[in-house]
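S.K.: This is a predicted model, with the sequence first.
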Amino acid sequence: MKKIICYILLTVSGACAAFAQSPKEKSQSSIKAAHLDTATLATGCFWCTEAKFKELRGVVKVTSGFAGGHTVNPTYEQVCTGTTGHAEACNIIFDPKQISFDELLEVFFTDHDPTQLNRQGNDVGTQYRSAIFYHNSAQKQKAQYYIKKINDEKAYPNPVVTQVVPFKVFYKAEGYHQNYFSKNGSVPYCKLVIQPELDKFRKAFANKLKTSNK
């Protein structure tokens, strides 16, 4: 499965390079500190998403939080009710010189099931939906293009249901959610759910991990 997705992403990356940002977006990008960029992704429980993406070479910071809903400054308890419209998501600050948005999408589409609607495994609800909150037109076009190619190539038995929606606002989750796996690796959820997923992730993306994680 990973090989199929990687092949699709590699074959279309050249075409996606033609997706240019608008002058306004270029101006905004030019003032970002140290030429860093941002991706906001939802792959289910943000504890697991954060634990994986923070290990990628070129990823500077991963913050767990909420995006895509209507409730202002939601609490974790509110989001868990499924009534806020928010998804558990991660804000990923990355250095495009070390890891591209295309590579982040490669990880995104292979490291969770983008065909499951409003759930990931035993985590069920709209807050666990698969989503890409794009920050500019290039991110939007790349995400849509990859989804179409993945579906056309039938890389998964079922169609991709990942939402591709504009980024509006990101609410940082409570402090105890940040670096959750690193701080709570011995709790049952971390040992039984996150650790096995992280082990598979490290094996699949060994060539993309930070030196300290190899």
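M.R.: Looks like it came in fine.
S.K.: When you work out contacts or count neighbours from here on, use the C-alpha atoms and nothing else.
M.R.: Fine.
S.K.: Mind listing what's buried along stretch 27-47?
M.R.: 29, 36-47 (16 or more other C-alpha atoms under 10 Å).
S.K.: residues in contact with it?
M.R.: 49, 64-65, 87-96, 101, 108, 112, 114, 119-120, 123, 127-135, 167, 177-181, 194 (C-alpha atoms under 8 Å, 6 or more residues apart in numbering).
S.K.: ok, back up a step: possible to save the buried residues of stretch 27-47 as JSON lines with secondary structure?
M.R.: What follows is the buried residues of stretch 27-47, written out as JSON lines (DSSP: H, G, I helix; E, B strand; the rest coil):
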{"residue": "Ser29", "secondary structure": "helix"}
{"residue": "Leu36", "secondary structure": "coil"}
{"residue": "Asp37", "secondary structure": "strand"}
{"residue": "Thr38", "secondary structure": "strand"}
{"residue": "Ala39", "secondary structure": "strand"}
{"residue": "Thr40", "secondary structure": "strand"}
{"residue": "Leu41", "secondary structure": "strand"}
{"residue": "Ala42", "secondary structure": "strand"}
{"residue": "Thr43", "secondary structure": "strand"}
{"residue": "Gly44", "secondary structure": "coil"}
{"residue": "Cys45", "secondary structure": "coil"}
{"residue": "Phe46", "secondary structure": "helix"}
{"residue": "Trp47", "secondary structure": "helix"}
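S.K.: and here's the other structure:
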Amino acid sequence: MTGQHPDEIAVLGGGCFWCLEAVFEQVRGVQAVTSGYSGGHLSAPTYDDICKGSSGHAEVVQLRFDPAVVSYRELLEVFFVIHDPTTPNRQGNDVGPQYRSVIFWHSDAQRLAAQTMMESLQREGVFSAPIVTELVPAAQFYPAEPYHQGYYRGHENQPYCAFVVAPKLGKFRQRFARLLK
């Protein structure tokens, strides 16, 4: 706990968790980012289980954040800029249900904030196709294997990181300079 309010948890899925993790690690007020899996029927899933696409889990990041420093709404604003919420079970070349766009809400306030934002984005025509982001109650979160944690920081020159993660990080830095740590 860093501010006047207790830290909150947000769980978001928008494609490969390496992308989301790399961005949200740089948001002020985000105390911890853990890559993992949520929303499926297997208990204690592994990365191999997830890659098969039959576990029902999505690749997600769990954020622990101080709402006195960064609001849940601001986290959602970043989320909707750094991924495409209009492609079901897909982000770029990453295809399968594990890459779906999903928000796991932890309170009625989070549910309402996400619902309101999605309705607003849709009404304003921000995207050329309908938003397909799932809005579902928080499910069991399973941290990914240790080698996935902080992946971008240790693999910036790896081709996927250079060509997929880095551009999303650049887009975030340009659009949300006010939120940088």
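M.R.: Nice, I can see it. The model shown is predicted, which means the values in this text are computed figures rather than measured ones.
S.K.: quick one on the thing from earlier: as TSV, the buried residues of stretch 27-47 of the first structure with distance to Thr11 of the first structure would be great.
M.R.: What follows is these, written out as TSV (distance: C-alpha to C-alpha, whole Å):
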residue	distance to Thr11 of the first structure
Ser29	26
Leu36	25
Asp37	23
Thr38	24
Ala39	22
Thr40	24
Leu41	22
Ala42	24
Thr43	24
Gly44	27
Cys45	30
Phe46	30
Trp47	31
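S.K.: Residue nearest the middle of the first structure, spatially speaking?
M.R.: In the first structure, the centroid-proximal residue (C-alpha atoms, centre = their mean) is Leu41; its distance is 3.1 Å.
S.K.: how close does the most far-flung residue of the first structure relative to its centre sit to Cys6 of the first structure?
M.R.: Farthest-out residue of the first structure from its mean C-alpha position, per C-alpha atoms, centre = their mean: Pro23, at 26.0 Å. Pro23 of the first structure is 31 Å from Cys6 of the first structure, where distance means C-alpha to C-alpha, to the nearest Å.
S.K.: got it, and Thr162 of the first structure?
M.R.: Distance, Thr162 of the first structure to Cys6 of the first structure, by C-alpha to C-alpha: 17 Å.
S.K.: Just the buried ones from the contacts of stretch 27-47 of the first structure?
M.R.: 49, 64-65, 87-96, 101, 108, 112, 114, 119-120, 127-135, 167, 177-181, 194.
S.K.: What about the residues you listed, which are in strands?
M.R.: 64-65, 87-94, 119-120, 130-134 (DSSP state E).
S.K.: In the first structure, what sits opposite Leu169 of the second structure in the alignment?
M.R.: Mapped onto the first structure by TM-score structural alignment, Leu169 of the second structure lines up with Leu198.
S.K.: Does that match touch Phe53 like I think?
M.R.: No: shown here, Leu198 of the first structure and Phe53 do not form a contact pair, counting by C-alpha atoms under 8 Å, at 9.9 Å.
S.K.: who has more neighbours, these two?
M.R.: Set Leu198 of the first structure next to Phe53 and count neighbours by other C-alpha atoms under 10 Å: Phe53 wins out with 22 against 19.
S.K.: Distance check, the more buried one against Gln28 of the first structure.
M.R.: Counting by C-alpha to C-alpha, the gap from Phe53 of the first structure to Gln28 of the first structure is 24 Å.
S.K.: for Thr126 of the first structure, same thing?
M.R.: Applying C-alpha to C-alpha, one obtains 31 Å for the distance of Thr126 of the first structure from Gln28 of the first structure.
S.K.: got it, and Asp37 of the first structure?
M.R.: Taking C-alpha to C-alpha, one finds Asp37 of the first structure at 10 Å from Gln28 of the first structure.
S.K.: Next: Asp113 of the first structure.
M.R.: Applying C-alpha to C-alpha, one obtains 33 Å for the distance of Asp113 of the first structure from Gln28 of the first structure.
S.K.: now Ala89 of the first structure
M.R.: Going from Ala89 of the first structure to Gln28 of the first structure by C-alpha to C-alpha gives 23 Å.
S.K.: likewise Lys142 of the first structure?
M.R.: Distance from Lys142 of the first structure to Gln28 of the first structure, counting by C-alpha to C-alpha: 19 Å.
S.K.: Kindly report the same for Asn73 of the first structure.
M.R.: 25 Å.
S.K.: Would you map the helices across the second structure?
M.R.: 17-24, 47-51, 72-82, 108-123, 151-154, 159-160, 166-175 (DSSP state H).
S.K.: what's the counterpart of Phe127 of the second structure in the first structure?
M.R.: By TM-score structural alignment, Phe127 of the second structure lines up with Tyr156.
S.K.: Hmm, I typed the wrong one, I wanted Asn89 of the second structure.
M.R.: Using TM-score structural alignment, the partner of Asn89 of the second structure in the first structure is Asn118.
S.K.: Which residue of Thr162 and Cys6 of the first structure possesses the greater neighbour count?
M.R.: Per other C-alpha under 10 Å, whichever of Thr162 of the first structure and Cys6 has more neighbours is Thr162, with 22 against 16.
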